[in-house]
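> fold the following, please.
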Amino acid sequence: MENLTTKSKVTHYILIIVGTFLMAASINLVYEPLEMVTGGITGLAIVIKKVSSMWIEDGIPIWLSNILLNVPLFIAAILVRGKTFLKNTFFATISLSVALYLIPTVDIVYQDYLLASVFGGVIGGAGIGMVFIVHASTGGTDLLAMLIHKYKPYYTVPQILTVVDGVIVLAGVISFGLTKALYAIIAVYIAAKISDSIMEGLKFAKMAYIISDNYNEIAQHIMAELDRGVTGVSATGMYSNQDKKMLFCVVSKKEIVELTEIVAKVDPKAFIIVSDAREVMGEGFREYRQ
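Model prediction:
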């Protein structure tokens, strides 16, 4: 058990490091060279670097602004989310700052703003999603989004982040013009979709409702071959007015094909309804933790 816990912690830190380096890559290789403010503390840092370059050569580095601007949000995190959450967030914030320091600022899209908004949104969103998976944050507006999510759980963190970053993108219009801001909005939207997909993709499962006269045989095959539980639900066919037994089963996305094959083999005339389950907790799936 101790080895599993240690392995889990190592995996969490690896995800945070990889995720923050992807985020830093999108900033230093795409957004900053094209002056695209995509929101967040790093977006504000791009503006600060531009403005401060009037008095300081090359302006205040983004990595330094990222650390300094996160101080008040860290204080809020201690009060609202506790020290455990802060530990992961502190590590992620430092990791992002280190990545911003190490990765050089180079224009890899050669002033192609459409390519920048798509490519930057994809790699940046992937990085955000990897960090959020382990319930961490890189500070800044994503930390603010996670704090808001605690009180508004019916909105996903990426959805909240989209709204907050959208406001900052509008502020970027003043500094860099409307055209760049419009492309930045595309990048923010793509990043939110990618991060949302990464977070929810790990939780998705499939629900199957099976109506067949051979329900007992089908249930036995599912339990034996897929090692999944099956629930029998009493139902009545309104057309025939006959009592029937409907089977209810939850499986992973990979197992749904095998499940339908099992049903078709036992009863080719069986009626099957398959739908998505956004999150499943319990035996055989993700454990519930208070």
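> C-alpha only now, for contacts and for neighbours.
Will do.
> quick one: neighbours of residue 10, just the number.
Burial measure for residue 10: 12 neighbouring residues, criterion other C-alpha atoms under 10 Å.
> also residue 84?
12.
> ok, now residue 25?
By other C-alpha under 10 Å, 24 other residues sit near residue 25.
> all strands for the stretch 151-290 of the chain, in order.
Counting by DSSP state E, counting those that start in this stretch, one finds strands in the stretch 151-290 of the chain at the ranges 205-211, 231-237, 242-251, 271-277.
> how about these, which one is nearest residue 261?
Residue 261 lies closest to strand 271-277 among those, at 11.1 Å (C-alpha to C-alpha).
> angle of that closest one against strand 242-251?
Angle, strand 271-277 to strand 242-251, by axes from the mean of the first three to the mean of the last three C-alpha atoms, to 10 degrees: 40 degrees.
> what packs against strand 271-277?
Packing partners of strand 271-277 (3 or more C-alpha pairs under 8 Å, 6 or more residues apart in numbering; DSSP states H and E): strand 205-211.
> got a list of contacts for the strand it packs on?
Residues outside strand 205-211 that contact it (C-alpha atoms under 8 Å, 6 or more residues apart in numbering) are 244-253, 256, 270-280.
> now the buried members of those.
For those, a burial check counting by 16 or more other C-alpha atoms under 10 Å picks out 244-252, 256, 270, 277, 280.
> dump those residues to a markdown table, plus distance to residue 194.
Shown next, in a markdown table, are these (distance: C-alpha to C-alpha, whole Å):
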| residue | distance to residue 194 |
| --- | --- |
| 244 | 43 |
| 245 | 40 |
| 246 | 37 |
| 247 | 34 |
| 248 | 31 |
| 249 | 29 |
| 250 | 25 |
| 251 | 24 |
| 252 | 21 |
| 256 | 24 |
| 270 | 37 |
| 277 | 19 |
| 280 | 21 |
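> second chain to compare with the first, below:
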Amino acid sequence: MKQSKILKTLFEYFVITLGIAMYTFAWQAFMIPKGFFSGGVTGIATVLNFATGGDGVTGGIPIPATYLVLNILLLGVGFFVLGTKFGFKTIYAIIMASIFLKVFEGVWVSPIQEDFLNALIGGAISGAGIALTFLVGGSTGGTDIVALVIRKYFNITEGKVYLIVELLIISSIILVPGKGLQEMVYGYLTIIAFSTALDYIMVGSRSTVQILVFSKRADEIADMLLGMGRGVTAVPSVGWYSKQDGKVLIVVVKKNQMPEITRKVKELDEHVFISVCSATEVFGQGFEEVKTGVKKIWKKADKKS
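As a prediction, the model looks like this:
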């Protein structure tokens, strides 16, 4: 058991490393060389610096100070709301992002001349990288934490939250001298591609299917599924052609669990009839929590009072 936990932890950190590598490579290869405006905490820090008379290096509110203060505050929120495990993974991701940004600097720059394509490709690759990091409970800090915290309490995807926050940040380019509509548009394209890729992977990982099993050996199949740790509901049925009573088994599982279940059911009854359909949303034990917009901490406070 201890060894399996160690292997699981190592795998999670490997996925975080891979995701951060994709994220930073996208910036160094497709976005930074083209002069695209950054979003996230870095974007906020940059806007504040220029808006207060700075040039990115001297004057104004220092970018490093703003970046550090905002990330410390958001990390505190992440620790409190999402747990210490999330916090340590985020610290690791922030360190790896700093290393990879330096490693990938100037290694390869996109030869594509069209800024439109660079914005789309860079945004999509960086979004996919952050999605991998999210899947194992990590984050690069900044607005990633905002997205995960809001997702915890509200029924809205990470990509949509990220899109809203980043659009607000990029819109503030108008406060920066020398920046205008063109930089804003390419910034929007990058974030749209980013959030689309993020949602595609995150929603896909939560995809759920409902399986209906029609078999004369329904009891054996139900016992087998329970042994696999899957919930099963048996509904009385009548075969209208044969006029025989039977049972229909209803099983709801994650999409990636479906092949194993259908294979094992087929092994028990080679004449089984199986129907599979996608479930748009599944809430309850073992799946997503119902997001009502009311924080759990508020509920606990109400109970105490």
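> where does the TM-score land?
Overlay of the two chains. TM-score (TM-score structural alignment, normalised by the length of structure 1): 0.73; 277 aligned residues with a C-alpha RMSD of 4.3 Å.
> nearest to residue 165 of structure 1, of the strands of the stretch 151-290 of structure 1?
strand 271-277 (29.1 Å).
> that closest one vs strand 205-211, what angle?
Going by the same axes, to 10 degrees, strand 271-277 of structure 1 makes 160 degrees with strand 205-211.
> next, the mean deviation of strand 271-277 of structure 1 compared to structure 2.
Mean deviation of strand 271-277 of structure 1 from its aligned counterpart in structure 2 after superposition (mean C-alpha distance after the TM-score superposition for structure 1): 4.4 Å.
> and the helices in structure 2?
Counting by DSSP state H, structure 2 has helices at residues 2-26, 40-51, 63-82, 84-103, 115-135, 143-153, 158-171, 181-205, 218-227, 258-268, 296-304.
> switch these over to TSV; also include distance to residue 34 of structure 2.
Formatted as TSV, the helices of structure 2 follow (distance: least, C-alpha to C-alpha, whole Å):
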stretch	distance to residue 34 of structure 2
helix 2-26	12
helix 40-51	16
helix 63-82	21
helix 84-103	16
helix 115-135	7
helix 143-153	23
helix 158-171	16
helix 181-205	10
helix 218-227	54
helix 258-268	44
helix 296-304	44
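> before we move on, back to that, what is the nearest of the buried ones among the contacts of strand 205-211 of structure 1 to residue 237 of structure 1?
Of those, the one sitting nearest to residue 237 of structure 1 (C-alpha to C-alpha) turns out to be residue 244, at 6.8 Å.
> can you name the residues that contact that closest one?
When contacts are counted by C-alpha under 8 Å, 6+ apart, residue 244 of structure 1 touches 211-213, 234-237.
> most surrounded residue in those?
residue 211 (23 neighbours).
> how close does it sit to residue 190 of structure 1?
Noted for residue 211 of structure 1: a distance of 40 Å to residue 190 of structure 1, by C-alpha to C-alpha, to the nearest Å.
> likewise for residue 40 of structure 1?
Taking C-alpha to C-alpha, one finds residue 40 of structure 1 at 15 Å from residue 190 of structure 1.
> got it, and residue 56 of structure 1?
34 Å.
> neighbour-wise, which of those two wins?
residue 190 (23 against 11).
> counterpart of that one in structure 2?
Mapped onto structure 2 by TM-score structural alignment, residue 190 of structure 1 lines up with residue 193.
> which residues sit in contact with that match?
For residue 193 of structure 2, the residues meeting the contact criterion (C-alpha under 8 Å, 6+ apart) are 119-121, 123-124, 127.
> now with 6 Å?
Going by C-alpha atoms under 6 Å, 6 or more residues apart in numbering, residue 193 of structure 2 touches 120, 123-124.
> list the members of those that persist in structure 1.
Listed in the original numbering, the contacts of residue 193 of structure 2 still in contact in structure 1 are residue 123 (both residues aligned by TM-score structural alignment, their matches' C-alpha atoms under 6 Å).
> scan the contacts of residue 193 of structure 2 and report the most crowded one.
With neighbours defined as other C-alpha under 10 Å, the most crowded of these is residue 123; it has 29 neighbours.
> aligned partner of that residue in structure 1?
By TM-score structural alignment, residue 123 of structure 2 lines up with residue 121.
> that match contacts residue 187, doesn't it?
Yes: if you go by C-alpha atoms under 6 Å, residue 121 of structure 1 and residue 187 touch, sitting 4.4 Å apart.
> related to what we said a few turns ago, gap between the match of residue 190 of structure 1 and residue 100 of structure 2?
As judged by C-alpha to C-alpha, residue 193 of structure 2 and residue 100 of structure 2 stand 22 Å apart.
> again, but for residue 30 of structure 2
Taken as C-alpha to C-alpha, the span from residue 30 of structure 2 to residue 100 of structure 2 is 15 Å.
> who has more neighbours, those two?
Neighbour comparison, residue 30 of structure 2 and residue 100: the larger count goes to residue 30, with 27 against 19 (by other C-alpha under 10 Å).
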